[in-house]
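Visitor: Requesting a structural model of the entry that follows:
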Amino acid sequence: MTRLYLAEDQELLNSALKMLLDLEEDFEVVGTSLTGENVASQIMDLKVDVALLDIEMPKQSGLEIAKELRQQDYPGKIIILTTFARANYFKEALAQKVDGYLLKDSPSDSLVKAIRAILEGNTVFDPKLVSGVLNEVDNPLTKRELEILKMLEQVATTKELAQKLFLSEGTVRNYISSILSKTGTSSRLEALNLARDKGWI
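Guide: As a prediction, the model looks like this:
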């Protein structure tokens, strides 16, 4: 019997996935969680064969749990479940040597097939995620431009940003103009969203 653990913060999806997996005669979901808190220790204590981890959860993310499990020499398989086809998440998942990285909007039967393939020693990555990384454009922004772009999340005006950075407003405007030009975007918000999606910040 394959022992599975499911960490997923959306309660309805958590219940639905547990029900789906328990329908398989050789699968048993031995634990679930709606947050990432203490999940790594529970997985180790329950001697879980396959850990299915949502990428974004309260307390601790799926990637943070994966990292903790790897540090503890967890012998089982790790599968990340996500709704986010973001290159930076995928790269971090690869760094933690996860065995699977699947989008939640995949057909339910494909999850079962993926788990079985992973148990046979394969790695399974959603093609959309792989495509996103292959098509990713190298980051054109300097370290300073990235710092300013990130600060735009909390700072409303050029004046406030200039004060925080001890720069003139003209210099800050020049930086923002450069950021928009390099990213091919027309607004600060658009540039910020692009940088997040590309995994630059």
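Visitor: going forward, measure contacts and count neighbours with C-alpha atoms only.
Guide: Noted.
Visitor: got a list of what the residue nearest in space to the middle of the chain touches?
Guide: What sits nearest the mean C-alpha location of the chain, by CA atoms, centre = their mean, is residue 89, with 3.8 Å. Shown in contact with residue 89 (CA atoms under 8 Å, 6 or more residues apart in numbering): residue 199.
Visitor: go on, residue 198?
Guide: Contacts for residue 198 (CA under 8 Å, 6+ apart) come out as 86, 87, 88, 136, 137.
Visitor: re earlier: does the residue nearest to the centre of the chain sit in a helix, a strand or a coil?
Guide: Recorded secondary structure, residue 89: helix (DSSP: H, G, I helix; E, B strand; the rest coil).
Visitor: same check, this time on residue 101
Guide: Reduced to three states by three-state DSSP, residue 101 is strand.
Visitor: cool, and residue 52?
Guide: Assignment for residue 52 (three-state DSSP): strand.
Visitor: Also this sequence, please, to line up against the first:
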Amino acid sequence: MIRVVVAEDQGMVLGALAALLELEADIKVVACAADGKAALDAVFKLKPDVLVTDIEMPKMTGLEVAAQIRTSHPAVKTVILTTFARPGYLRRALDAGARGYLLKDRPAAELADAVRRVHLGLRVVDPALATEAWSSEADPLTDRERQILQRAGDGRATAEIAGELRLSEGTVRNYLSEAIAKLGASNRVDAARIARAKGWL
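Guide: The predicted structure is shown next:
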């Protein structure tokens, strides 16, 4: 029996995913989580075989969860299930240790198949997206630039970002300037838009 934790912040989608996987004779959903922190807690507590997670979730993203799991519980395999068909997201997911990357518009049977395959130690990635990812430009942002740009793109002020990340306002401005320059953007909002479009944010 393959033990699975499912993480998704949309309640109806979370319920549907869990129900679909529970139809499989060899898969058992041991927990459902509505945010990244709850997903990480469930993995730490239950030590499932596979985590199926969305990318964009409250408290922690699926990519942040995957990266922590790779470090603390490397036996747990992560499958990213998302609407984002962007090469930048795929590359970041693989860098974070994800073993699978599936799009939500794929047939339901592919999810169960992906869970089985990553449990066996294989990697499962949408073929068209994989081809596009290897030919796409590399993400130029550092993790810190990404953290700050994400918050700036959400409309947060420099002082608020500095307080949240325990940095000086000058340091936050420097990181934003670096990100804006790397992306060839005109300002922080434009930089966030470009980074999101490429899957870097």
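Visitor: overall similarity of the pair, as a TM-score.
Guide: TM-score for the superposed pair, counting by TM-score structural alignment, normalised by the length of the first structure: 0.70. Supporting figures: 172 aligned residues with a CA RMSD of 3.5 Å.
Visitor: about what we covered before: return the member of the contacts of residue 198 of the first structure nearest to residue 66 of the first structure.
Guide: Residue 66 of the first structure lies nearest to residue 88 out of the contacts of residue 198 of the first structure, by CA to CA, at 15.3 Å.
Visitor: picking up where we left off before, considering the contacts of residue 198 of the first structure, which possesses the most neighbours?
Guide: Comparing the contacts of residue 198 of the first structure by number of neighbours (other CA atoms under 10 Å), residue 87 comes first, having 22 neighbours.
Visitor: Could you look up the SS state of the closest residue to that residue other than its chain neighbours?
Guide: Nearest residue to residue 87 of the first structure, sequence neighbours excluded (CA to CA, 6 or more residues apart in numbering): residue 133, at 5.2 Å. Under three-state DSSP, the three-state class of residue 133 of the first structure is helix.
Visitor: And the helices in the first structure?
Guide: 11-22, 39-45, 62-71, 87-95, 108-119, 127-134, 143-151, 158-165, 169-183, 188-198 (DSSP state H).
Visitor: what packs against the shortest one?
Guide: Spelled out, that is helix 39-45 of the first structure. helix 62-71 (3 or more CA pairs under 8 Å, 6 or more residues apart in numbering; DSSP states H and E).
Visitor: From the chain's centroid, how far away is the helix it packs on?
Guide: 12 Å (CA atoms, centre = their mean, to the nearest Å).
Visitor: Give me the mean distance between that helix and the second structure.
Guide: Following the fit onto the second structure, the mean deviation recorded for helix 62-71 of the first structure is 1.0 Å by mean CA distance after the TM-score superposition for the first structure.
Visitor: Run through the neighbouring helices and strands of that helix.
Guide: Packing contacts for helix 62-71 of the first structure, counted by 3+ CA pairs under 8 Å, 6+ apart, involve helix 39-45, strand 50-54, strand 77-82.
Visitor: now what about the longest one, what contacts it?
Guide: It refers to helix 39-45 of the first structure. Residues outside helix 39-45 of the first structure that contact it (CA under 8 Å, 6+ apart) are 5, 7, 31, 33, 51, 65, 66, 68, 69, 74.
Visitor: quick one: which of these is nearest to residue 119 of the first structure?
Guide: Nearest member of the contacts of helix 39-45 of the first structure to residue 119 of the first structure, counting by CA to CA, is residue 51, at 11.6 Å.
Visitor: The helix or strand containing residue 144 of the second structure versus helix 188-197: what angle between them?
Guide: Element membership for residue 144 of the second structure (DSSP states H and E) is helix 143-153. Following axes from the mean of the first three to the mean of the last three CA atoms, to 10 degrees, one obtains 120 degrees for the angle between helix 143-153 of the second structure and helix 188-197.
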